[in-house]
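Student: Here you go, sequence then predicted model.
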Amino acid sequence: MAEKIKFRPHHFMCTLGFRGKGYSLGFVRNYKKIAQQLNDNEETQIEVVQFMDSICSACPNKIDEIVCKTQDKISKLDAAHSAALSLKVGDIFTWKQAKEHIKKNMSVEKFHTACHGCSWKEYGVCQQSLENLIEQP
């Protein structure tokens, strides 16, 4: 079995809205690889983790395996997403299950609360991706 992809809580919504943009070329390449793997095989397993995850591994803001340059902001986003999506460290989902979990637990109203302070929110792609997911039968 393939190794699980590790996600901190806020990366579920980030991945839903990912459009190939990011903090650096290395970060974008890594994230594209992860997103492609999930979209090619929705049965890929994702494990919820508390600190640095598979996406963070190539982030230029990463200081070490626990802390990033914007740790306070990221910790607040993770806490808000854990609450909104009813996630806990150690939870395991396939990407297919994760999308159903997002659809069931995240509303546009909750999105605005959970993603408050995220610099990517203003672009609207995450909200649009959430709305598209919610509208799917």
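Tutor: Yes, it's here.

Student: Going by C-alpha atoms from here, please, whenever you check contacts or count neighbours.
Tutor: Noted.

Student: Just name whatever secondary elements the strand or helix carrying Lys76 is in contact with.
Tutor: According to DSSP states H and E, Lys76 maps onto helix 71-85. Judged by 3 or more Cα pairs under 8 Å, 6 or more residues apart in numbering; DSSP states H and E, the packing partners of helix 71-85 are helix 95-105, helix 108-114.

Student: What segments of the chain are strands?
Tutor: 5-7, 45-48, 92-94 (DSSP state E).

Student: what about versus this one:
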Amino acid sequence: MTIRLRAHHLLCLLTYVGKGYSPAFTANYDGIAERLSRGEDILFVSGPDDICAPLLGEPEPHCLRDSAAERDRQAGDDVEGLLARPIRDGVRLDLDAATLMRLRLAFSAGHVRKACGGCEWSGLCGTVASGGYRNTRLQRPVETQNCPF
């Protein structure tokens, strides 16, 4: 199977510790983190993705706002620069342990955080990153030596 993901949610997954907008949202997010931890790949999409699904029944889901699309653009640009590969609608990514480590190192250093500006979760994400990503739900088997996480 494949996880449909918008670009800025790739960054959100790096620090996800089980907190969210509602119990349904959190349960869905936990399931997605578990599937990615087992090795499912990512298909980048524009607009609402598998993480957004529980919010789409709300009267005005924030995932449909222009601000979410702008976060996607910023995250896509940052991650594309880091990984030297396209991060846009229709592109697939295998989030292996080495790629996850590279993303987390860059996130901790602030190199891929433009999309986080003004986000209500930014403080929590910064705390999780500075704490070495302890208790994050997305975990991959360590395939490389000297992984700091």
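Tutor: Happy to help now that I have it. From a predicted model like this one, the values you see are computed outputs, not experimental measurements.

Student: How about residues contacting the helix holding Lys76 of the first structure?
Tutor: Here helix 71-85 of the first structure makes contact (Cα atoms under 8 Å, 6 or more residues apart in numbering) with 8-10, 87-88, 101-102, 105-106, 110, 113-118.

Student: before we move on, back to that, generate JSON lines for the strands of the first structure, with distance to Leu16 of the first structure and mean neighbour count as supplementary columns.
Tutor: Output for those, formatted as JSON lines (distance: least, Cα to Cα, whole Å; neighbours: other Cα atoms under 10 Å):
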{"stretch": "strand 5-7", "distance to Leu16 of the first structure": "12", "mean neighbour count": "21"}
{"stretch": "strand 45-48", "distance to Leu16 of the first structure": "13", "mean neighbour count": "21"}
{"stretch": "strand 92-94", "distance to Leu16 of the first structure": "13", "mean neighbour count": "19"}
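
Student: Put together JSON lines for those, with distance to Ile55 of the first structure on each row.
Tutor: Formatted as JSON lines, the strands of the first structure follow (distance: least, Cα to Cα, whole Å):
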{"stretch": "strand 5-7", "distance to Ile55 of the first structure": "7"}
{"stretch": "strand 45-48", "distance to Ile55 of the first structure": "12"}
{"stretch": "strand 92-94", "distance to Ile55 of the first structure": "16"}
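
Student: between those strands, which one is nearest to Lys69 of the first structure?
Tutor: strand 5-7 (18.1 Å; Cα to Cα).

Student: What's the average distance for the closest one when superposed on the second structure?
Tutor: On superposition with the second structure, the mean distance recorded for strand 5-7 of the first structure (mean Cα distance after the TM-score superposition for the first structure) is 0.5 Å.

Student: thinking again about what came up before, return the set of buried residues in the helix holding Lys76 of the first structure.
Tutor: Going by neighbour count (16 or more other Cα atoms under 10 Å), the buried part of helix 71-85 of the first structure is Ile74, Ser75, Lys76, Leu77, Asp78, Ala79, Ala80, His81, Ser82, Ala84, Leu85.

Student: Which residue of the second structure sits opposite the third one in the alignment?
Tutor: The equivalent of Lys76 of the first structure in the second structure is Glu70 (alignment by TM-score structural alignment).

Student: and its match, how far is that from Leu13 of the second structure?
Tutor: 18 Å (Cα to Cα, to the nearest Å).

Student: returning to what we had before: tabulate the helices and strands packed on helix 71-85 of the first structure in a markdown table, adding columns for mean neighbour count and distance to Val48 of the first structure.
Tutor: A markdown table is the format used below for those (neighbours: other Cα atoms under 10 Å; distance: least, Cα to Cα, whole Å):
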| stretch | mean neighbour count | distance to Val48 of the first structure |
| --- | --- | --- |
| helix 95-105 | 17 | 11 |
| helix 108-114 | 16 | 17 |
